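Student: Got a predicted model here, sequence first, then my questions.
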Amino acid sequence: QVDRIVDADSFALSGLQKTQLLLLVHSGSRGLGQAILRRHVEAFSHNGLPEDSDDARRYLAEHDDALAFARSNRALIACRILQQLRAEGEPRLDVAHNFVEPCTVAGEAGWLHRKGATPDGQGLVIIPGSRGDYSWLVKPVVSEESLFSLAHGAGRKWMRTECKDRLSAKFTPRQLCRTGMGSRVICRDRQLIYEEAPQAYKSIDSVVDCLADAGLITPVACLRPVLTLKTSGEKSA
């Protein structure tokens, strides 16, 4: 839910309402992109390809298919959640953060690879925190110096493999189903609920403050988690 608005004009232009609940979905191509990359590396190793070659065009076409599939996944997840909640909603933002696109930097044309980086030229974006922290709606400031990109989230402090060892002596899975902010977490995967614990992530405010201080964003609104559904897709949530 919208906790507070810090840029009223930009928020008004977003079409969002403070009285509305917002549904945030984080999902990709569910293995399709990884399979495409694996086939490519097996055939060409990590060497580049001439951009006008048939092999490059084939790879980029498959890359675009994976992006489209990921968008469809997010739309389907949102639709199913809304059905379960007996609610209605409409999409406002859909921004990928793992992809490649043509780009010109310092007068030189090439290809920009984003891995966990949000593009700054698609209007308002959300920089999410952990399930136990705020998320931020921000207005990017297009910047060549930052390679036209922003942080795509708070970022991890701990590797996934170490989370359960660090936390299991302090918290049971049941205890992790409530956050310090009072929000509820639904997750039946005992490993995942530790891997995605708020303690494993950086403070979102520190990330957003750094981006704002660097002149790369204008914060618009702070979002507070109410309910978080966590699933790896391999087990029922």
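Tutor: Noted; the coordinates are in hand. Numbers count the residues shown, from 1 in each chain.

Student: From here on, just use CA atoms for contacts and neighbour counts.
Tutor: Noted.

Student: Okay, buried residues for the strand or helix carrying N73 please.
Tutor: Using DSSP states H and E, the secondary-structure element containing N73 is helix 54-85. Neighbour counts over helix 54-85 (16 or more other CA atoms under 10 Å) mark 59, 62-63, 66-67, 69-71, 73-75, 78-79 as buried.

Student: With respect to R184, which of the residues you listed is nearest?
Tutor: R184 has its nearest neighbour among the buried residues of helix 54-85 in A78, at 18.1 Å by CA to CA.

Student: rewinding a little: C-terminal to the helix holding N73, what's the next element?
Tutor: Beyond helix 54-85 on the C-terminal side, the first helix or strand identified by DSSP H and E is strand 98-105.

Student: ranges for the helices of the protein?
Tutor: With DSSP state H as the definition, the chain shows helices at residue ranges 8-14, 32-44, 54-85, 160-167, 190-195, 204-213.

Student: Can I get these in JSON lines including distance to C222?
Tutor: Formatted as JSON lines, the entries for these read as follows, by distance: least, CA to CA, whole Å:
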{"stretch": "helix 8-14", "distance to C222": "11"}
{"stretch": "helix 32-44", "distance to C222": "32"}
{"stretch": "helix 54-85", "distance to C222": "21"}
{"stretch": "helix 160-167", "distance to C222": "27"}
{"stretch": "helix 190-195", "distance to C222": "24"}
{"stretch": "helix 204-213", "distance to C222": "10"}
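
Student: Kindly state which of those is positioned closest to K139.
Tutor: Evaluated with CA to CA, those place helix 8-14 nearest to K139, the distance being 7.6 Å.

Student: What is that closest one packed up against?
Tutor: Under the contact criterion of 3 or more CA pairs under 8 Å, 6 or more residues apart in numbering; DSSP states H and E, the helices and strands touching helix 8-14 comprise strand 217-223.

Student: What helices and strands are in contact with the strand it packs on?
Tutor: By contact count (3+ CA pairs under 8 Å, 6+ apart), the secondary structure elements abutting strand 217-223 are strand 2-5, helix 8-14, strand 135-140, helix 204-213.

Student: Single out the most deeply packed of the ones you listed.
Tutor: The highest mean neighbour count among those belongs to strand 135-140 (a mean of 24), with neighbours defined as mean count of other CA atoms under 10 Å.

Student: contacting residues for the residue nearest to V207 when sequence neighbours are not counted?
Tutor: Closest residue to V207 in three dimensions, ignoring its sequence neighbours and counting by CA to CA, 6 or more residues apart in numbering: A154, at 6.2 Å. Neighbouring residues of A154 by CA atoms under 8 Å, 6 or more residues apart in numbering: 127-130, 201-204, 207.

Student: now, among the residues you listed, which is nearest to G182?
Tutor: G182 lies nearest to S130 out of these, by CA to CA, at 13.5 Å.

Student: Tabulate the buried residues of helix 54-85 (JSON lines), appending distance to K115.
Tutor: Output for these, formatted as JSON lines (distance: CA to CA, whole Å):
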{"residue": "Y59", "distance to K115": "17"}
{"residue": "E62", "distance to K115": "17"}
{"residue": "H63", "distance to K115": "14"}
{"residue": "A66", "distance to K115": "15"}
{"residue": "L67", "distance to K115": "13"}
{"residue": "F69", "distance to K115": "18"}
{"residue": "A70", "distance to K115": "15"}
{"residue": "R71", "distance to K115": "17"}
{"residue": "N73", "distance to K115": "19"}
{"residue": "R74", "distance to K115": "18"}
{"residue": "A75", "distance to K115": "22"}
{"residue": "A78", "distance to K115": "24"}
{"residue": "C79", "distance to K115": "27"}
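
Student: what about versus this one:
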Amino acid sequence: MSIEVEKVEENIYEIPKEGEMNVPARIYASEKLLEKIKDDKTLEQVKNVATLPGIQKHSIVMPDGHQGYGFPIGGVAAVSMENGVVSPGGIGYDINCGVRVLKTDLTAEEIEGHEQQLANIMYSKIPAGLGGGGYIDIDEDELEEVLEKGMDWMLENGHAKESDLERCEENGRLPGDPSKVPEKAKKRGIKQLGSLGSGNHFLEVQRVDEIFNEEVAEKFGLEKDQILVMIHSGSRGLGHQTCTEYLRKFEKQYPEEVESLPDKELIYAPIEDQPAQDYIDAMYAVANFAWCNRQAMTEAIRDCFDRIFGETEIDLVYDVCHNIAKEETHEVDGKDVDVLVHRKGATRAMPKGRKEVPEVYEDVGQPVLIPGTMGTSSYILVGGQNSLNVSFGSTAHGAGRLKSRTQAKQDYWGEDVQRDLKHEGVYVKAVSGSTVAEEAPGAYKDVDEVIKVSDELDIGRKVAKMKPIVNIKG
């Protein structure tokens, strides 16, 4: 199906409102990235999202956009809290999948020669891949508290520092209700607190390669050649099961909507209805678990570095989620409107002046953490002022897939990828060769191009670029 796309201005393209669309669809991309985006169903999906009741201004896809479940990955949709809906496909199966970056007091020179040792100890300490096993053992009662309290539970139980909460989106706690999380989901999550998971999730030791904004970098505590650790993971089986069960509930509860939707994967519930309220309560509880999961891995990483390098200072720069829906206030047609912003593979990117920015960064803006691939750069950005005008305070979340996992496994051999990366000074340790093949650098878009678009649009501005040294894959 050919979809008409009009260029609005540099890096902004639009699918005009037509048919059942309630708003136009916007694509933020360069010409080069747009050509890649056209290769799958991304444009069709962002157009379909524009049909959701109560959607405001535009249905949006970011420069790393690619085909997802219902919503494109890289999709953003803000719907009115008065007459809008919540769509689990606009959050995704891995609720509060997100990224955190830790800064250390070590330099690249100080870890030289210890790369393989670091890879081995991190791999042995932190469970990776499918299935159970976590760094922290909890029982059923403790799981209920994790789901309710999030990072507050980690602090109370000696698994976090105050500064970890101060540098975490929402301070690591949303008003979730554990009773709304399905029992089967809880059974899947109870043994997974402090585990990496599989697919594109990773732990990566990185070197700060370049600083673009000295003032903001200093505020974030970043210096050239400093060693950082990036964690990319989410809510594991707990989130997947929760999403699955609520999708089925919505399909049964709203059969007429299923029939009328351009894609049944967009199934939704009106925000004021009880099923929607139950889902939001469950989603927030699961998000709390995901923050604790990344925090548990942080504790493990601190232990790993201490064992190799002696007492090491490791502090959180920031933790941000990129699969979530949150109530926020944004200006629409000159008026402040309360909206539920769905971000599915998109990162909140609030500039200074917004109440969502943590107090420690209020005079510069929110850190935005964007991973690349095992063989390319990752970036730290800061929320751009224009994000409020064009993207409901959002930007990209990564490089974005270029090839499906199946295609990548046909095109690459895991052991070859590992060997080539080691020649470039990147030590990769993974559960299987097929995982490495699926995540080969060539399976992804050009992250530098994605960041360039974000920076030029002033939705997320460049602060620092990092290069990989050690990568642990599930």
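Tutor: On my side now, so go ahead. Source: prediction; values computed, not measured.

Student: And the TM-score between these chains?
Tutor: Counting by TM-score structural alignment, normalised by the length of structure 1, the TM-score of this superposition works out to 0.88. Behind it: 229 aligned residues with a CA RMSD of 2.1 Å.

Student: And D281 of structure 2, what's its match in structure 1?
Tutor: In structure 1, the residue paired with D281 of structure 2 is A61, using TM-score structural alignment.

Student: quick one: stretch 133-150 of structure 1 to chain centroid distance?
Tutor: Averaging C-alpha coordinates over stretch 133-150 of structure 1 and over its chain gives two centres that are 13 Å apart (CA atoms, centre = their mean, to the nearest Å).

Student: try stretch 425-442 of structure 2
Tutor: Per CA atoms, centre = their mean, the displacement of stretch 425-442 of structure 2 from the mean C-alpha position of its chain is 20 Å.

Student: ok, whichever residue in structure 1 pairs up with V463 of structure 2 - contacts?
Tutor: For V463 of structure 2, the aligned residue in structure 1 is V220 (criterion: TM-score structural alignment). Applying CA under 8 Å, 6+ apart, we find V220 of structure 1 in contact with 5-8, 10-11, 136-139.

Student: export those to a markdown table and tack on distance to A106 of structure 1?
Tutor: Formatted as a markdown table, the contacts of V220 of structure 1 follow (distance: CA to CA, whole Å):
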| residue | distance to A106 of structure 1 |
| --- | --- |
| I5 | 36 |
| V6 | 33 |
| D7 | 32 |
| A8 | 34 |
| S10 | 30 |
| F11 | 32 |
| W136 | 30 |
| L137 | 29 |
| V138 | 26 |
| K139 | 23 |
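
Student: hmm, which of these are common to structure 2?
Tutor: For the contacts of V220 of structure 1, the contacts that are reproduced in structure 2, applying both residues aligned by TM-score structural alignment, their matches' CA atoms under 8 Å, are 5-8, 10-11, 136-139.

Student: Among those, pick out the one closest to G121 of structure 1, please.
Tutor: Checking these one by one against G121 of structure 1 (CA to CA), the nearest turns out to be K139, at 9.7 Å.

Student: What lines up with the closest one in structure 2?
Tutor: Aligning on TM-score structural alignment places K139 of structure 1 opposite V382 in structure 2.

Student: How many residues are close by the equivalent of M159 of structure 1 over in structure 2?
Tutor: Alignment note (TM-score structural alignment): M159 of structure 1 maps to S404 of structure 2. The tally of other residues near S404 of structure 2 (other CA atoms under 10 Å) stands at 14.

Student: looking at it, S404 of structure 2 is touching K445, isn't it?
Tutor: No: counting by CA atoms under 8 Å, S404 of structure 2 sits too far from K445 to count as a contact (11.8 Å).

Student: What separation do you get for the residue nearest to V207 of structure 1 and D52 of structure 1?
Tutor: In this structure, A154 of structure 1 and D52 of structure 1 are 37 Å apart, going by CA to CA, to the nearest Å.

Student: Would you state the helices of the stretch 1-150 of structure 2 in chain order?
Tutor: Along the stretch 1-150 of structure 2, the segments classed as helices by DSSP state H, counting those that start in this stretch run 31-37, 42-49, 108-111, 115-125, 140-149.

Student: okay if I get the ones you listed as a markdown table plus distance to K473 of structure 2?
Tutor: Rendered in a markdown table, the data for these read as follows (distance: least, CA to CA, whole Å):
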| stretch | distance to K473 of structure 2 |
| --- | --- |
| helix 31-37 | 26 |
| helix 42-49 | 27 |
| helix 108-111 | 20 |
| helix 115-125 | 9 |
| helix 140-149 | 25 |
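
Student: can you redo these as CSV with mean neighbour count?
Tutor: As requested, the helices of the stretch 1-150 of structure 2 are arranged in CSV below (neighbours: other CA atoms under 10 Å):
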stretch, mean neighbour count
helix 31-37, 17
helix 42-49, 27
helix 108-111, 14
helix 115-125, 18
helix 140-149, 20
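
Student: Select, out of those helices, the one closest to T329 of structure 2.
Tutor: T329 of structure 2 lies closest, by CA to CA, to one member of those: helix 42-49, at 20.3 Å.

Student: could I get the helices and strands packed on strand 217-223 of structure 1 as TSV with distance to L37 of structure 1?
Tutor: Supplementary listing: these in TSV, determined by distance: least, CA to CA, whole Å:
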stretch	distance to L37 of structure 1
strand 2-5	38
helix 8-14	35
strand 135-140	30
helix 204-213	30
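
Student: what about these, which gets the closest to R38 of structure 1?
Tutor: Across these, the minimum distance to R38 of structure 1, taken as CA to CA, is reached by helix 204-213, at 32.2 Å.

Student: Superposed on structure 2, what's the mean shift for that closest one?
Tutor: Between helix 204-213 of structure 1 and the aligned residues of structure 2, the post-superposition mean distance stands at 1.1 Å (mean CA distance after the TM-score superposition for structure 1).

Student: could you say what helices and strands that helix packs with?
Tutor: For helix 204-213 of structure 1, the packing partners by 3+ CA pairs under 8 Å, 6+ apart come out as strand 217-223.

Student: Check the mean deviation of the strand it packs on from structure 2.
Tutor: Looks like 1.3 Å for strand 217-223 of structure 1 (mean CA distance after the TM-score superposition for structure 1).

Student: mind checking how far that strand is from the chain centre?
Tutor: With CA atoms, centre = their mean as the basis, strand 217-223 of structure 1 stands 16 Å off its chain's centre.

Student: now that strand and helix 204-213, what's the angle there?
Tutor: Taking axes from the mean of the first three to the mean of the last three CA atoms, to 10 degrees, one finds strand 217-223 of structure 1 and helix 204-213 inclined to each other by 150 degrees.

Student: Strand 217-223 of structure 1 vs strand 135-140, what angle?
Tutor: Using the same axes, to 10 degrees: strand 217-223 of structure 1 against strand 135-140 is 150 degrees.
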